[in-house]
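A.B. asks: Fold the following.
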Amino acid sequence: MTLTALVMVASLGLNVGILAFSTVAAKAGLVFDAVTGVTSTFTDLQKKAAVKDARIVSLTDEVASLKKGPSVTYRGEKRLVKEAVGDTAERVSKRTAIAATRNAGSIVAEAIPYLGIAAIIGVTAWDLKDSCDTMIDLHELDLTFNPDKALDPEATEVCGMKLPSSEEVWADVKTNAADYWRRASDYLPDLPDFEWPSLSDLVFWD
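C.D. replies: Sure, this is the predicted structure:
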């Protein structure tokens, strides 16, 4: 028998011996416990090893969780903080991009005398809805960190706004145009002074 073969046989025998000893020691420890009512040293070691293994598993799970980041309850689901923030940012960004395109594309329609009022009301209605949805999205994100916080009263006010009809707007234009123009100039300081256009200035088509 070669030296390598002898070493392999010896190693195998040693492993079998260790396994047999452990098994015998475990059984002996159980018998000792049952007969004497005193916990054996081997049984104590086994229990401590089990507790240690459980602690290692627990710490491993905690480390894995910390690597992922803290989690919160967002829209009724457990989500990572970065996922909650990312979802809110994506919602608001998409809505803002759509609103910008919508407003830019409706400028000419809004400028048509009288008929443009319907376009203005339609676009404004969408803008109000977008503002309401954005406030609600931000509130949902706020709730992940402040679960008891109520919806901002301003959000409730915006979400509850009702727009006038085209006829109501036109009636106000005929009677209170200058007043509304001055109000608008508070938000748009570059607006020119109000002056009713003359019929010669109103060119609908060539």
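A.B. asks: hey, let's count contacts and neighbours off CA atoms from now on
C.D. replies: Will do.
A.B. asks: Which parts of the chain are strands?
C.D. replies: Under the criterion DSSP state E, the chain carries strands at the ranges 71-74, 77-80.
A.B. asks: Tell me which of those strands sits most buried.
C.D. replies: Comparing those by mean neighbour count (mean count of other Cα atoms under 10 Å), strand 71-74 comes out on top with a mean of 18.
A.B. asks: so what secondary structure elements neighbour that strand?
C.D. replies: Packed against strand 71-74 by the contact rule (3 or more Cα pairs under 8 Å, 6 or more residues apart in numbering; DSSP states H and E) you find strand 77-80, helix 81-105, helix 116-145.
A.B. asks: Out of the ones you listed, which one sits most buried?
C.D. replies: Counting by mean count of other Cα under 10 Å, helix 116-145 has the highest mean neighbour count of those, with a mean of 18.
A.B. asks: Here is the second sequence; please produce its structure so I can put it next to the first one:
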Amino acid sequence: MGIAFQQELEPKSRSSSLWKRMKNIFLLSSLLGLLSFNIATLINDKLHTAAFNVLGSVLGDTLGSAFSDQILSDSPTVTRRHDVEVKTKKLTKEKMELVKDKDTLTKNNTALKEKYTKLKTESAKRSDAVQKASKRMAYRSTAGATRNIASLPGEAIPVLGTALIIGVTTWDIYDLCENLKDLNELNGVFEHQLEDLDKVCGMKVPTKEHVMAEARENWQEAYRTAADQINQIKETVPKTPPIMTWDEIKEEIKEVYFDFF
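C.D. replies: This is a model prediction of the structure:
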């Protein structure tokens, strides 16, 4: 009977020992699997995210979304998502500011280009006006200086020289009037106040008869008036003429212009 009982216990003992081994193997495999899975989730970001999503879904279905969110609130994935959202918002704001600054700079650049083009056109216009006016004025100045020097001997001829003086003076007034017109043209280009042309262009040159009459009536006063105008900047002629009669003047110039007397 003892032998029969012992034979009955041996299969049970073997079955229990096999179950314990299988249980140990299962536990060890589970631990190794969990360990490997943890290492994998730490190394592989995609696997970690997928595992987090599965865990969140399971906890949400089991415990409710509010409770599961509270449990997972301190997880690295949630923290990382929060950081990403904060940085994304910051970058989006900075991007919008940069776009706004870019638009402002573009508008300013366009305005500067338009202003530069306008200034360039105005500068070219002014440069052209100055060049043309300066050439005309230079020509008149040269011609006037040549004319005045060349006419000096003829102007010194008694009586006959008066007509030459009036002719040269008429040309001088004309040139000065034209110069003033050129100056007003430049003033218009540079948006300056215009000069009064009538001050020069409106002057009338007296006739030969009028000049001779003034000289005969009071030649000393005529001399002083001319001397005052000539000496405005620097005294180049005596302020008063020598005390001489008209006959004395004629006698004085006989030696030079004896053919006239």
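A.B. asks: Tell me how they score on TM after superposing.
C.D. replies: A TM-score of 0.59 describes the superposed chains when it is computed by TM-score structural alignment, normalised by the length of structure 1; 139 aligned residues with a Cα RMSD of 2.9 Å.
A.B. asks: coming back round to it: compile the strands of structure 1 into TSV and extend it with columns for distance to residue 199 of structure 1.
C.D. replies: As requested, the strands of structure 1 are arranged in TSV below (distance: least, Cα to Cα, whole Å):
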stretch	distance to residue 199 of structure 1
strand 71-74	58
strand 77-80	61
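A.B. asks: what span of structure 2 lines up against the longest helix along structure 1?
C.D. replies: Assignment by DSSP state H gives helix 3-36 as the longest helix of structure 1. The alignment of helix 3-36 of structure 1 onto structure 2 (TM-score structural alignment) finds no residues at all.
A.B. asks: Residue 14 of structure 1: neighbouring residues, count only.
C.D. replies: By other Cα atoms under 10 Å, 12 other residues sit near residue 14 of structure 1.
A.B. asks: do the one 5 residues further on as well
C.D. replies: For residue 19 of structure 1, the count of nearby residues is 12 (other Cα under 10 Å).
A.B. asks: what about the helices in structure 2?
C.D. replies: Using DSSP H, the helices assigned to structure 2 run over residues 2-43, 45-63, 65-71, 76-155, 160-189, 198-201, 208-217, 219-230, 246-254.
A.B. asks: I'd like to know which elements the first one is packed against.
C.D. replies: When you say that, I think you mean helix 2-43 of structure 2. Using 3+ Cα pairs under 8 Å, 6+ apart as the test, helix 2-43 of structure 2 ends up in contact with helix 45-63.
A.B. asks: what does the second one give?
C.D. replies: Helices and strands touching helix 45-63 of structure 2, as assessed by 3+ Cα pairs under 8 Å, 6+ apart, comprise helix 2-43, helix 65-71.
A.B. asks: For residue 121 of structure 2, find the nearest of these.
C.D. replies: Of all these, helix 2-43 sits nearest to residue 121 of structure 2, with 67.8 Å by Cα to Cα.
A.B. asks: quick one on the thing from earlier: so which of the helices and strands packed on helix 45-63 of structure 2 is the most packed in?
C.D. replies: For the helices and strands packed on helix 45-63 of structure 2, ranked by mean neighbour count under the definition mean count of other Cα under 10 Å, the leader is helix 65-71 at a mean of 13.
A.B. asks: Identify the residue range in structure 1 corresponding to it.
C.D. replies: In the comparison with structure 1, helix 65-71 of structure 2 aligns to no range at all (TM-score structural alignment).
A.B. asks: That helix - contacts with which helices or strands?
C.D. replies: Taking 3+ Cα pairs under 8 Å, 6+ apart as contact, the helices and strands that helix 65-71 of structure 2 lies on are helix 45-63.
A.B. asks: between the helix it packs on and helix 76-155, how many degrees?
C.D. replies: 130 degrees (axes from the mean of the first three to the mean of the last three Cα atoms, to 10 degrees).
A.B. asks: contacts for helix 45-63 of structure 2?
C.D. replies: In this structure, residues lying in contact with helix 45-63 of structure 2 by Cα atoms under 8 Å, 6 or more residues apart in numbering are 40-42, 65-69, 72, 77.
A.B. asks: Now that helix: buried residues?
C.D. replies: Buried residues in helix 45-63 of structure 2, counted by 16 or more other Cα atoms under 10 Å: 48, 52, 56, 59.
A.B. asks: Repeat that for stretch 174-190 of structure 1.
C.D. replies: Taking 16+ other Cα under 10 Å as the neighbour-count basis, stretch 174-190 of structure 1 is seen to contain the buried residues 177-178, 181-182.
A.B. asks: Same check on stretch 41-53 of structure 1?
C.D. replies: Along stretch 41-53 of structure 1, the positions that meet the burial threshold by neighbour count (16+ other Cα under 10 Å) are 42-43.
A.B. asks: and that stretch, how far out from the chain's middle?
C.D. replies: In this view, stretch 41-53 of structure 1 has its centroid 44 Å away from the chain centroid, taken as Cα atoms, centre = their mean, to the nearest Å.
A.B. asks: what do you get for stretch 217-234 of structure 2?
C.D. replies: A distance of 55 Å separates the centroid of the chain from that of stretch 217-234 of structure 2, by Cα atoms, centre = their mean.
A.B. asks: residues making contact with it?
C.D. replies: Residues outside stretch 217-234 of structure 2 that contact it (Cα under 8 Å, 6+ apart): 214-215, 236-241.
A.B. asks: Can you pick out the most distant pair from the residues you listed?
C.D. replies: Within the contacts of stretch 217-234 of structure 2, 214 and 236 form the most distant pair, 22.9 Å apart (Cα to Cα).
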